[in-house]
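Undergrad: give me a 3D structure for the following:
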Amino acid sequence: MKKTILLMVAMLMFVVVGRVIAFTVELDPITPLTGYTSMAEWNTDGDFENWAYNPHLIDVQVSGGNFIAKDDGVDPVMSLNIDALTPPDSRMELATAIGTVFEVRMQFATNTLNPRVDFWATINGAGPGSFPPMQFAAAGGSIPDVPTDGAFHVFRITLEAGDHYIGNLNALRLDPVADASPIGETFKVDYFRIANVTNRVVVLQVDGTPLPSYTSLAEWNTDGDLENWML
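TA: Prediction:
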């Protein structure tokens, strides 16, 4: 039996305030993603893995290894506030770079009328509203359409250029269905993964605003007192 593999690749480039932003979009890439950090797998029933959702997602559940929901036709959003996670959590230590990959595996209802899947990454504190979304799928454009066959598909975005998307990763937002989608269309998200990332950049501020409260690890105000520090 022959296995049919569908691969669609699109290169998207646009300009925001004079800056070129470019990324590659792939549908069902042939090469599996390796060396990734999982932002969610949803393998445990009832465990949302810190992802939240707004009231426009209905009948929401984590079951059978998937985040499952329906939309109410307004503005459905699911999101992960990375900065609010509790350490140690590997998802808190990521920064994006040229070549960073975002990958999501999703299933939409057969003959879905959903025209697009929007995605934002909050970078260096700037997120939705600061710049346009990246899109895993969108009807009528250079990006692959949302599949309507009722099967799971892998959507992959690879960053090629763009200052807006490069830096410390603070949050993720996925709009799994469009604002004007028919009410009640079911979708499932199997996982959300990121690869080719670096460690977060720590900003050192010199002679800045004094800390309002702190724990002193050493002051060395007494001659000869190393305060338990060792050479």
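Undergrad: use CA for all of it now, contacts and neighbours both
TA: Fine.
Undergrad: how many neighbours does the nearest residue to Val104 once chain neighbours are set aside have?
TA: Excluding its sequence neighbours, the residue lying closest to Val104 (Cα to Cα, 6 or more residues apart in numbering) is Phe192, at 4.5 Å. Neighbours of Phe192 under the rule other Cα atoms under 10 Å: 22.
Undergrad: also this sequence, please, to line up against the first:
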Amino acid sequence: MRLKQIYMRKRMQQIRHHLAPVLENMGMKAYLGTKAGCYYVEFETPEGRSPLALAFPPNPDGGRPSWSEAFTEYTDQRFEKLGKTGWKHRREWGQICLPLVREGEGPVDVEELFSVIAHKLRHYGITPFERVDKELKSQTLAHIFWAVGKEIPSLAIVRIPIEDHEFPDEDWAKWDALTFMDHEGRRIHMCHAHGYQKGPIYADGEKIGEIDATHSHYYSASAKLAYRLAHGQVSDKLLIVTDIW
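TA: Next comes the predicted model:
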């Protein structure tokens, strides 16, 4: 792992050196992060972010992050309203991933490679940061809301403290939650927070199940569960979403 980090630091030095003119002209800085096992390089200004990122996937042989394996990732993200709740979710409308070096092209031409990256950065420009007071960050809950919002008229969005958290009063230490009254008159909270694999489901404060956010194909199961709770087609036993479908 340490060897990979050393090589990635060298890649960042290359990026900052070769892209210096376009970064300076656009007022951007390059930042390194990780996501889904990949090293990601993103470009930001104080006012916004480029929709273009560079990704270095994990090498199956455990080798160094390589330009021959790297790709550009263009992501179209815009806020969408969540009904009439006053909340919004930063929705991913589309994504395009393209390799920087085509298979069989031979040795990497570094100057040409960075010329392509610089052109794309100028072409896509900067997407301004849009700050909203009520942002639902959980993609899982957003998709559940869009699936059942019209079927559950009382559906609302709130934040509730994460149980036993060290800083319960901070917004970042709270669950985002979809809340509604179930068929028995109980107050339901379906909870999740960005970055968590699972979130609890409460009925009048008592945990009765979990939302599984490990894969997008669980969204529909969670939406069906919300519908069943609201309309009286579910038992009181502990509900683990992945177990009932």
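Undergrad: can you give me the TM-score here?
TA: Put the two chains on top of each other and the TM-score (TM-score structural alignment, normalised by the length of the first structure) is 0.26; 101 aligned residues with a Cα RMSD of 5.6 Å.
Undergrad: sorry, back to before: what's near enough to touch the residue nearest to Val104 of the first structure?
TA: 38-41, 102-105 (Cα atoms under 8 Å, 6 or more residues apart in numbering).
Undergrad: quick check on those residues: which are buried?
TA: Neighbour counting by 16 or more other Cα atoms under 10 Å classes 39-41, 102-105 among the contacts of Phe192 of the first structure as buried.
Undergrad: and the two most separated of those residues?
TA: Glu41 and Phe102 (13.8 Å; Cα to Cα).
Undergrad: wait, Leu27 of the first structure sits on His153?
TA: Yes. Look at Leu27 of the first structure against His153 with Cα atoms under 8 Å: they come within range, at 7.1 Å.
Undergrad: between the two, tell me which one has more neighbours.
TA: Using other Cα under 10 Å as the criterion, Leu27 of the first structure and His153 rank with Leu27 on top: 24 against 20.
Undergrad: from Lys188 of the first structure, how far off is the more buried one?
TA: As judged by Cα to Cα, to the nearest Å, Leu27 of the first structure and Lys188 of the first structure stand 16 Å apart.
Undergrad: and for Met13 of the first structure?
TA: Here Met13 of the first structure is placed at a distance of 29 Å from Lys188 of the first structure (Cα to Cα).
Undergrad: more neighbours: which of those two?
TA: Lys188 (22 against 13).
Undergrad: list the contacts of the residue nearest to the more buried one when sequence neighbours are not counted.
TA: Counting by Cα to Cα, 6+ apart, Lys188 of the first structure lies nearest to Ile68, which is 4.5 Å off, once chain neighbours are set aside. Under the criterion of Cα under 8 Å, 6+ apart, the neighbours of Ile68 of the first structure are 59-62, 186-189.
Undergrad: element containing Ile68 of the first structure?
TA: Assigned by DSSP states H and E, Ile68 of the first structure belongs to strand 66-71.
Undergrad: check Asn168 of the first structure too.
TA: strand 167-175.
Undergrad: which of the contacts of Phe192 of the first structure fall in helices?
TA: Judged by DSSP state H, helices contain none of the contacts of Phe192 of the first structure.
Undergrad: what's the farthest-apart pair in the residues you listed?
TA: Glu41 and Phe102 (13.8 Å).
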